[in-house]
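Enquirer: What would the 3D arrangement of this be:
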Amino acid sequence: MSTLTGPQLKVLLAPVSPQRVSAFRGLAHMEAWDIRRQLIRVFGFGGYSIRTLALDLVAEHSEQLRKKDDDGRPYGDSYTAWTVVYRAQVRLTVYATDGRRLGSWDDGAVGDAAHQPSHGDAHDMALKTALSQALKRCATNLGDQFGLSLYDDGSRGAVVRWSAAHPPRTDAATTSSSPADLNADPPVRPEPTSPQPAEATRAGRDTVAEHPASPNGDAVAREAALAGMWDAARQIQFAADLPTQFADTFGHPVAEGTTSEFQQARALMLGGAVA
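Expert: Okay, here's the model as predicted:
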């Protein structure tokens, strides 16, 4: 059976970089694109494969909505708002440097897109979210570099640390941990649970009244944060992809974003990670 190389073990047994982890709806979160980047870094180009085992439309419905002004009064013509839910099952397989299979893992997830004015965008967002979440769940079987430690109450510290199947070598992981340290682990903390969903914000209500209050309570801060986010996107030549990535990350379009979300997206982009 093929084994992992020393450099691969060194990376896999290291704790995840805090810069790769962000907060999303109160939980520690890693981006699907970053998981793919780390798969390439550890296993190489062509060193892994992702297979979609199932992708099913779970639910789809529409309703007629109208935009609202700052006082909450509806105005304009009604439009059709779409909500779509997909369920995906994915298989992740990784290979040794000689091309032989090291292992594969299956997992699934559900993704949704709520109250979208475009029928096509609703389907696109929901299915991509389901596929991305399923991939991330598969990848946690590869340890801390792929988000396993985050299940320990959001910890960024290594929870694997050593593997009896891969004893340390001079060219492998430099760690003092060993099977003799079985009782040295801190108490296991419960897995984070998803926060209770707030009442869904409907697409098209791009007014101050429909957003949580900004720190100074006015619309100027939100507009400034929005402009700053777009400036950051243009700086890293990401403006074309920002709307889709923003929706994938925060669960709603840019038009429904809040001051804090725009600020977080800007900080992540300028820090080298896209919101």
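Enquirer: C-alpha from now on. contacts and neighbour counts both.
Expert: Fine.
Enquirer: Make sure S78 is actually in contact with L65.
Expert: Yes: S78 is in contact with L65 according to CA atoms under 8 Å; the separation is 5.2 Å.
Enquirer: most centrally placed residue in this protein?
Expert: Taking CA atoms, centre = their mean as the criterion, E31 is the residue nearest the geometric centre of the chain, at 3.5 Å.
Enquirer: Second chain to compare with the first, below:
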Amino acid sequence: MLATTTKLARKLRPRGFLRKQIRQLLKPIAPERVMRDGKGHSHITQQDNLAHLNRVFGFGNWDTDLLRLDLVFEQERTDKPGRWDVCYRAVVRLTVKDPYGNVMCHYENGTAETAQNQTRGDAHELAMKSAISVATKRASIPLGDQFGLSLYNKGQTSALVDGTLVWPDPTPEEIAAHQAAQAGGTASEEPEDIQANVPQQVSLGYDETDRPLNADTGPSLLSRIIVAISGATSLDQMTAIGNQIDAEIAAGHVSKADEQAIGAVFMPKRELLLAVRDTAHRANQVAQAAEPMKAGV
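Expert: Below you'll find the model as predicted:
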């Protein structure tokens, strides 16, 4: 009698986005994530784009490949020796994975960006970084409204993609969570919007449609920071501005003199907003204390 072998059935690896990921992708973009330039054009910042890839897909479940990075031209200015105009072209591929590490899709896009009237090193750095950042943002757009697709429809922030015919089957964990919610009387298919608590975005860098890369045109970095501080109306906005200032300082884009100038504007504005908050808090406490007295009259 021939010996027989029995192969154990290998458990299939799960594949696909979670239902809560699809529901998030179908939500309209939060207005706080949208930036507008002086011409009214809408866009999201490069840092928000990267942050939202992490929010929706998770750390390690997406990556980018720089397919091409070409120097288009570099030219020294004849009217200003030592100042340069430089242009780079970049093509980026964005790869998105499901929570189980399976590659789900690839998106590719590119752009050419120019930095003008800079020192030679700064011109290369600014043009190269801008080309890579903008190409990455554009490669993310096919992921839908959460990544700025609706903004191409004249700045529309309501959902452009409000449904899909393709839905993943619920995972055992999702089924268990739904059954537990039903038993507790709180069943809901709608998860918390992960962009709901994102503070108002502030553009201090070289974002698409909002980045004059010419040292002679548009406001300087110092001017943009001071304008952003002056326009802040909440402590959350000041926190976001402070974080970006720290990033600019760490990158070496802010001189000591400019850092002192920023501090001279930032700290008084923050103290003012703190005072406004504390005054409102005290007024609320007084109003609450007065309620029992009114009830007893």
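Enquirer: Quantitatively, what TM-score do the chains reach?
Expert: The TM-score (TM-score structural alignment, normalised by the length of the first structure) is 0.62; 203 aligned residues with a CA RMSD of 4.1 Å.
Enquirer: Give the aligned equivalent of the residue nearest to the centre of the first structure in the second structure.
Expert: In the second structure, the residue paired with E31 of the first structure is T45, using TM-score structural alignment.
Enquirer: Is that match in contact with M35, as I believe?
Expert: Yes: contact criterion CA under 8 Å: T45 of the second structure and M35 qualify, at 7.1 Å.
Enquirer: Who has more neighbours out of S78 and L65 of the first structure?
Expert: Using other CA atoms under 10 Å, the more surrounded residue of S78 of the first structure and L65 is L65, with 19 against 12.
Enquirer: quick one: that one is in a helix?
Expert: No: when DSSP: H, G, I helix; E, B strand; the rest coil is applied, L65 of the first structure is found to be strand, with no helix at that position.
Enquirer: I'd like the distance between it and Q235 of the first structure.
Expert: L65 of the first structure sits 36 Å away from Q235 of the first structure, going by CA to CA, to the nearest Å.
Enquirer: Tell me the residues of the first structure aligned with the helix or strand hosting T95 of the second structure.
Expert: Element membership for T95 of the second structure (DSSP states H and E) is strand 84-97. Residues 82-95 of the first structure are where strand 84-97 of the second structure aligns, taking TM-score structural alignment as the criterion.
Enquirer: Relative to the second structure, and after superposing, what's the average distance for the matching stretch?
Expert: Compared with the second structure after fitting, stretch 82-95 of the first structure has a mean deviation of 0.5 Å; criterion: mean CA distance after the TM-score superposition for the first structure.
Enquirer: how far is that stretch from where the chain is centred?
Expert: Taking the mean of its C-alpha atoms, stretch 82-95 of the first structure sits 13 Å from the chain's own mean (CA atoms, centre = their mean, to the nearest Å).
Enquirer: What of stretch 144-151 of the first structure?
Expert: With CA atoms, centre = their mean as the basis, stretch 144-151 of the first structure stands 12 Å off its chain's centre.
Enquirer: what distance separates the start and the end of that stretch?
Expert: With CA to CA as the measure, the first residue of stretch 144-151 of the first structure is 10 Å from its last.
Enquirer: Okay, strands next: where are they in the stretch 51-200 of the second structure?
Expert: Across the stretch 51-200 of the second structure, reading from the start of the chain, the strands by DSSP state E, counting those that start in this stretch fall at 62-76, 84-97, 103-118.
Enquirer: Excluding chain neighbours, what is closest to L71 of the second structure?
Expert: The shortest distance from L71 of the second structure to any residue other than its chain neighbours is 4.6 Å, reached at Y88 (CA to CA, 6 or more residues apart in numbering).
Enquirer: any idea how far the one you found is from L222 of the second structure?
Expert: Counting by CA to CA, the gap from Y88 of the second structure to L222 of the second structure is 25 Å.
Enquirer: L149 of the second structure too?
Expert: Noted for L149 of the second structure: a distance of 31 Å to L222 of the second structure, by CA to CA.
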